[in-house]
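Engineer: Return atomic coordinates for the entry below.
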Amino acid sequence: IQLRAMIRWGLETVHRSLAPWCSVDSIARHLVEQTESLLLQLSDVRPLAPNKSALNHLLATAGWLTPPLVDGLQALGWLIDERGLAGTAATDGLAWCLPMHELFERWVEHLVRLWAYPFGGHVRSGRTFETLVPIRWSSAAPKSLKSLVPDVVVELGSQTWVFDAKYKNHFEELDDQAWFELAEEIQSEHRHDMHQALAYAATCPASQIITVLVYPMRLPVWERLTARGRSVTVAEVLGGDRSVQVALAGVPIQLSHPEQTNQIVAAWNPLFSVGQ
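Structural biologist: Coordinates of the predicted model:
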């Protein structure tokens, strides 16, 4: 009974930590639902905050513990120390690995879905290959790329938005310096990004296309630019019969509070008004 009471304490601690993020994070929402399901199974016991020495003693002497129970007791220890899992001073905990560029791509996809939801935009994700566009080469010629895969595409009537997440600090560089002051390497990389954005635009049949390059930036820089209406900038590509715009958008990775996600999405309103 005492062990079940300690587990209940741990679940309630995790629930309190994750609940504020449910409205903006689908993973947090899923974990909270799982936590609530487990708490229902422990409704007959009152929560009991575990003692670290008692946990260590239990781990050292209870030979009947199964591997999942051992992992659970270790997790309770992390919660006591406020680290890992749902701790407020996370320095270690459950091991996981995700390259930063992939993390940023998923963060941008999440923001795009929040942005497109109010106006009913149809969202397709490159992560699940919904945006894949094949490139067909003649059989006799040398071949290079076989497909183009934008990160996220949003469609609404005659308009299409193509989002491509770039884990580079180009937006901050452009804010700090004029284009001609940037290092040649940065200029070359940014030209590549622009050419890729235009290649994505060429695959869209819509009459109005806005392709958006999304770059990370530090929170204070984003807050300063947003206050001046400069965290999103849009340019028109002249030529041809269709309306094609290229946009640069900066987004912070670190937030000071969960509600800041709504502020990021609101800063993207100029993207919807383009071509209206």
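
Engineer: all contacts plus neighbour counts: C-alpha atoms, from now on.
Structural biologist: Fine.

Engineer: farthest residue from the center of this structure?
Structural biologist: The outermost residue of the chain relative to its centre, with distances by C-alpha atoms, centre = their mean, is residue 61 at 42.8 Å.

Engineer: which residues touch it?
Structural biologist: Contacts for residue 61 (C-alpha atoms under 8 Å, 6 or more residues apart in numbering) come out as none.

Engineer: one more to line up against the first:
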Amino acid sequence: MAKKQSNTDWVKSLQPSRLNVLELNDSERSYLATSFLSQHVNARNEDPVVAKLVHQFLKINKPYLNELDVQAQLSYSGDDIKLNLKSHTKIGAVPLISPITHKNEYSLVIKPRFGWNGVGPILSRTGFRYLPQILELPQLRISETHIPPWVLSTVILSRIENLIKKLDRRFEMTTEVHPIPKGSVDWADYAQRRVSSANFLDFNCTYSDLRDNRLVKSFIKHTLQKQKQSLETQRDFGIFVIQLIDYCDSLLQNVYDASPVKPTPLQLSKLLSQSFKGDTLTKGIQAIKWTSEEKGLAGIGDLHGLPWSMNMEVLFESYLESVISRISGKIGGIIKSGRLRETIIPIDWDPPLIGSQRSLVPDIVFTRNDDLFIIDAKYKDHWEDLNIKNWNNLEDVIKERHRNDLLQILAYTTGVSQKNISCCLVYPCKKETWKSLLKRNRHIHKAEISRGNKRINVFLTAIPFDLDEENIEKLLPIFLN
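Structural biologist: Alright, predicted model coming up:
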């Protein structure tokens, strides 16, 4: 009777292997080779075994894939087994578990499809309006060489500031010298030392005092000092690092009376066990832990890193807001941000309609003199499609989405009273596309709609993620008509 094959007979003995990184862009469907799994298969007919491994791989990694909104399934063309991945607008990096070792052997990295030269520079251009979300997942085996350390510092300092604001206070027994008796006085010390040295108003007092948690404050001071030391070595990155150093100094003022103490893993574990998941204390202690262990954000590189994610729709809105702020600095004007809920246009249903939309929220409203500009960021491929193909050759779904974008921004104009109104849809584009548009003077498209005594200008434009001051001026015709 043939010996029954064990679950590991068809798997080669695992040796310490190279790092396995699965990469794809946001908002795309990608068919990735399954060689990262098949390399461990030891069978004459590999396909059934590889298919089984892929199914196990997808099952155990579903929670990690969900963190980046990735849909995954096995795809078999008859020739090859592929890993069919569909990403959406989230980018970032998460660990993936091997179905063979059940350890974090792999990593998934999603990059922005319009390209940039790293998370750090783009965050600085947005003025840190939107920061990466650090995921509560196991550590990755890689870190992003294009993510400088100061990027994580922005997250850490923000968490530390919130921790300081919410720091619990408790009664502690304190011994200090006071000019008047307080609590329990050490009269023997007073008689033998103070009086003999003519210090008649020095009383060594022990009393219960309501103070901030001294241990956590000591950890915070150690963290801030370490962050400042790191930031001091990164001054060449630009003015934003100097701003972070000033931010760090301002936080240090809140713990000036504490002595810096490096926390032990046991102390951090105890503090984390006392807090609730997701609360300010947990996030603050995590920031202290990352600093103590010198973690970095994960991506593509050689070192260990923290899993993270960012929503490109929110990031593009933040980036556009920073661009409009720079334009406002050149020509004047007042900016209101949808991100800060400053642009809400309420919808009043009569009678109230439960479940329907209650308000309109443009991304940016910019007023200058008597002119009103309603600006909406659209993190979509429409602009690239419109400039590569003509309207007749576009897919119906793209046409419909573009029409919806126009109708949406025109709907915003119904809630305003100004006579001179301009609407602007802004799409992202690649740097090469931007240069081509400038060369052909096609970077701005304009239409005009007249309604009685109200005139509405409609603009379509696109911007890359690395606009410098010279290129920002190319957008001024939208606001200076």
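
Engineer: so the top helix by length along structure 1 matches what in structure 2?
Structural biologist: In structure 1, taking DSSP state H as the definition, the longest helix is helix 184-202. Under TM-score structural alignment, helix 184-202 of structure 1 corresponds to residues 396-414 of structure 2.

Engineer: So which bits of that stretch are buried?
Structural biologist: Using 16 or more other C-alpha atoms under 10 Å as the test for burial, stretch 396-414 of structure 2 gives 398, 399, 402, 405, 406, 409, 410, 412, 413.

Engineer: export those residues to CSV and tack on distance to residue 384 of structure 2?
Structural biologist: Listed next are the buried residues of stretch 396-414 of structure 2 as CSV, based on distance: C-alpha to C-alpha, whole Å:
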residue, distance to residue 384 of structure 2
398, 11
399, 13
402, 12
405, 15
406, 17
409, 20
410, 22
412, 25
413, 26
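
Engineer: Show me which of those is closest to residue 74 of structure 2.
Structural biologist: Residue 74 of structure 2 lies nearest to residue 398 out of those, by C-alpha to C-alpha, at 27.3 Å.

Engineer: returning to that earlier point: for the longest helix of structure 1, which helices and strands make contact with it?
Structural biologist: Using 3 or more C-alpha pairs under 8 Å, 6 or more residues apart in numbering; DSSP states H and E, the elements in contact with helix 184-202 of structure 1 are strand 159-165, strand 208-217, strand 243-252.

Engineer: In contact with the residue nearest the centre of structure 1: list those residues for me.
Structural biologist: Per C-alpha atoms, centre = their mean, the C-alpha nearest to the average position across structure 1 is that of residue 107, at 1.1 Å. By C-alpha under 8 Å, 6+ apart, the contact list for residue 107 of structure 1 reads residue 253.

Engineer: same check, this time on residue 76 of structure 2
Structural biologist: residue 82 are the contacts of residue 76 of structure 2 under C-alpha under 8 Å, 6+ apart.

Engineer: what lines up against it once you look at structure 1?
Structural biologist: Matched to structure 1 by TM-score structural alignment, residue 76 of structure 2 sits unpaired.

Engineer: Relative to residue 29 of structure 2, how far out is residue 76 of structure 2?
Structural biologist: 15 Å (C-alpha to C-alpha, to the nearest Å).

Engineer: give me every residue that touches residue 412 of structure 2.
Structural biologist: 345, 360, 362, 374.

Engineer: which one is the second one nearest to, not counting chain neighbours?
Structural biologist: Here the nearest residue to residue 360 of structure 2 in space, its sequence neighbours aside, is residue 345; by C-alpha to C-alpha, 6 or more residues apart in numbering that works out to 4.9 Å.

Engineer: thinking that neighbour is in contact with residue 361, fair?
Structural biologist: Yes - between residue 345 of structure 2 and residue 361 there is a contact under C-alpha atoms under 8 Å: 6.2 Å.

Engineer: give me the number of residues near residue 55 of structure 2?
Structural biologist: A count of nearby residues for residue 55 of structure 2, using other C-alpha atoms under 10 Å, gives 15.

Engineer: Give me the aligned partner of it over in structure 1.
Structural biologist: Aligned counterpart of residue 55 of structure 2 in structure 1: none (TM-score structural alignment).

Engineer: Is residue 55 of structure 2 in a helix, a strand, or coil?
Structural biologist: Under DSSP: H, G, I helix; E, B strand; the rest coil, residue 55 of structure 2 falls in the helix class.

Engineer: distance of it from residue 454 of structure 2?
Structural biologist: 60 Å.

Engineer: Please name the nearest non-neighbouring residue to the counterpart of residue 159 of structure 1 in structure 2.
Structural biologist: By TM-score structural alignment, residue 159 of structure 1 lines up with residue 371 in structure 2. Take residue 371 of structure 2 and drop its neighbours on the chain: the residue closest to it by C-alpha to C-alpha, 6+ apart is residue 420, 5.2 Å away.

Engineer: With residue 190 of structure 1 instead?
Structural biologist: Nearest residue to residue 190 of structure 1, sequence neighbours excluded (C-alpha to C-alpha, 6+ apart): residue 170, at 7.3 Å.

Engineer: Quick check: that neighbour touching residue 188?
Structural biologist: No - if you go by C-alpha under 8 Å, residue 170 of structure 1 and residue 188 don't touch, sitting 11.1 Å apart.

Engineer: quick one, strands of structure 1?
Structural biologist: Using DSSP state E, the strands of structure 1 run over 122-125, 133-134, 147-148, 152-156, 159-165, 208-217, 232-237, 243-252.
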